[in-house]
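>>> the sequence and its predicted three-dimensional model are supplied below.
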Amino acid sequence: MKSLLKIAFVFGSMVSLSSCKDDLKPNYQYMPNMYESVAYETYSESDAFNSPTGEKGKEGQIPAQGSIKRGFVPYEYPNTPEALAAIKALNPKSPLDATQVDMKKGEELYGIYCAICHGAEGNGKGKLVTQEKFLGVPSYADRVINEGSVFHVVTYGLNSMGSHANQLSQEERWLVAAYVMQLKSKL
């Protein structure tokens, strides 16, 4: 009985070893693209995102129709001088309540984005003005401004000043506007 088991074991191991490799007929692979991937040329055109209009590679980059980016809150005033005049007349207040207004954060953001031109005190004597890189930056004491108009100007920009809407969130722009009004009251 033991010799029969030994013969069966040797025969079984020979069959299993000989069945694993056949040079004339290679074995099948499960998911061969994982082992031998297709080589693609770097930066070459792809048919992966072809649109029905025929634009190559654009459809996958276009956002879905009607979608808005995360955290976006629409601002109802357009970028026109009439809208700025209307905001100055209406005097809209910040949507942030008193507990959300962090003057230290507003001062920090003002120092990063505004003080280089408008000065640390809001007097229009920032470093770029004293070095005569930009001229005509107004002092907050000479301007008729309110919190809403400051927010509008920071959002869209005015004259030589560009928009800061890409750098600052809506909440951060309201913090800067609150800090600017604090500076104006000190001048």
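Structure received.

>>> contacts, neighbours, all on C-alpha from now
OK.

>>> just checking, next helix/strand downstream of whichever helix in the chain runs longest?
The residue-count maximum for a helix in the chain (DSSP state H) belongs to helix 2-20. Toward the C-terminus, helix 2-20 is succeeded by helix 32-35 as the next helix or strand (DSSP states H and E).

>>> packing partners of the next helix or strand after that following helix?
Downstream of helix 32-35, the first helix or strand assigned by DSSP H and E is helix 81-90. Using 3 or more CA pairs under 8 Å, 6 or more residues apart in numbering; DSSP states H and E, the elements in contact with helix 81-90 are helix 147-156.

>>> take the one below as the second:
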Amino acid sequence: MKSLKIIIALAVVATSLSSCNDKRKPQVQFMPDMYESVPYNVNGAEGINGKMVNKLPVAGTVSRNGVVAYDIPDTNDGYEKAKAELKNPLPTTEVNLEKGKVLYDIYCASCHGTKGDGNGVLSQRDKFNGIPNYADRELTPGNIYHVIMYGKGVMGSHASQLQYNERWQVVQYVEKLRSELK
């Protein structure tokens, strides 16, 4: 029993002496990969472990393809510049108009109405008042696109919901609605 007490006392002394070593020297790490991660160059030619990482996106996810830079600022001058200079790069086709209608019905019709008259469901329920009629405004493809990108007044931006071509398809459909209102 006496020897057991001596062994325990020696173990306590040895542990306390080993824990009081020089803190300026690097210590032993239990799991070093938890503290220092291995850097991978995901854009490298070899990829990770010799396998390429640039693969097609998973089905059902949003692709980052088709992202086009838009460098006109969100200012009144930017709005006027877009109104004067931006032109729709897509040809006016039945396919583009049909896709524009589908997207308009999803993102725009609840406020602007299915006819573009500003009498959407949210306007009828007095959630938003004063939504303008497309026929009452001077609209160009450029300022419609600019408003989709940045929003205007109470309307927020829809840039994150619509890709580049989809925005222009909505612009084509809005122009069609506007011509039908006149």
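Perfect, I can see it now. Nothing here was measured: the structure is a model prediction, and the numbers come from that model.

>>> overlay the chains and give the TM-score.
The TM-score (TM-score structural alignment, normalised by the length of structure 2) is 0.63; 129 aligned residues with a CA RMSD of 2.7 Å.

>>> before we move on, the earlier item: from the chain's centre, how far out does the longest helix of structure 1 sit?
65 Å (CA atoms, centre = their mean, to the nearest Å).

>>> so which elements touch it?
In terms of contacts (3+ CA pairs under 8 Å, 6+ apart), helix 2-20 of structure 1 is not packed against any helix or strand.

>>> separation between the residue positioned nearest the centre of structure 1 and Glu121 of structure 1?
Computing the C-alpha centroid of structure 1 and ranking residues by CA atoms, centre = their mean puts Asn166 first, at 8.1 Å. Distance, Asn166 of structure 1 to Glu121 of structure 1, by CA to CA, to the nearest Å: 25 Å.

>>> which helix or which strand is home to the residue nearest to the centre of structure 1?
Counting by DSSP H and E, Asn166 of structure 1 is found in no helix or strand.

>>> show me what it aligns to in structure 2.
Aligning on TM-score structural alignment places Asn166 of structure 1 opposite Ser160 in structure 2.

>>> what do you get for Val137 of structure 1?
With TM-score structural alignment as the criterion, the equivalent of Val137 of structure 1 in structure 2 is Ile131.

>>> contacts only, for that match.
Shown in contact with Ile131 of structure 2 (CA atoms under 8 Å, 6 or more residues apart in numbering): 111-112, 118-119, 123.

>>> kindly recompute the last result at 7 Å.
Going by CA atoms under 7 Å, 6 or more residues apart in numbering, Ile131 of structure 2 touches 112, 118.

>>> OK, contacts around the closest residue in space to Phe134 of structure 1 that isn't next to it in sequence?
Of all residues beyond its chain neighbours, the one nearest Phe134 of structure 1 is Leu128 (5.9 Å), with distances taken as CA to CA, 6 or more residues apart in numbering. Neighbour list for Leu128 of structure 1: 116-117, 134 [criterion: CA under 7 Å, 6+ apart].

>>> how close does Leu128 of structure 1 sit to Asn50 of structure 1?
Relative to Asn50 of structure 1, Leu128 of structure 1 is positioned 48 Å away (CA to CA).

>>> can you check Ser169 of structure 1 too?
As defined by CA to CA, Ser169 of structure 1 lies at a distance of 34 Å from Asn50 of structure 1.

>>> over to Glu76 of structure 1?
Distance of Glu76 of structure 1 to Asn50 of structure 1, computed by CA to CA: 36 Å.

>>> the two: who's more crowded?
Asn50 (14 against 7; other CA atoms under 10 Å).
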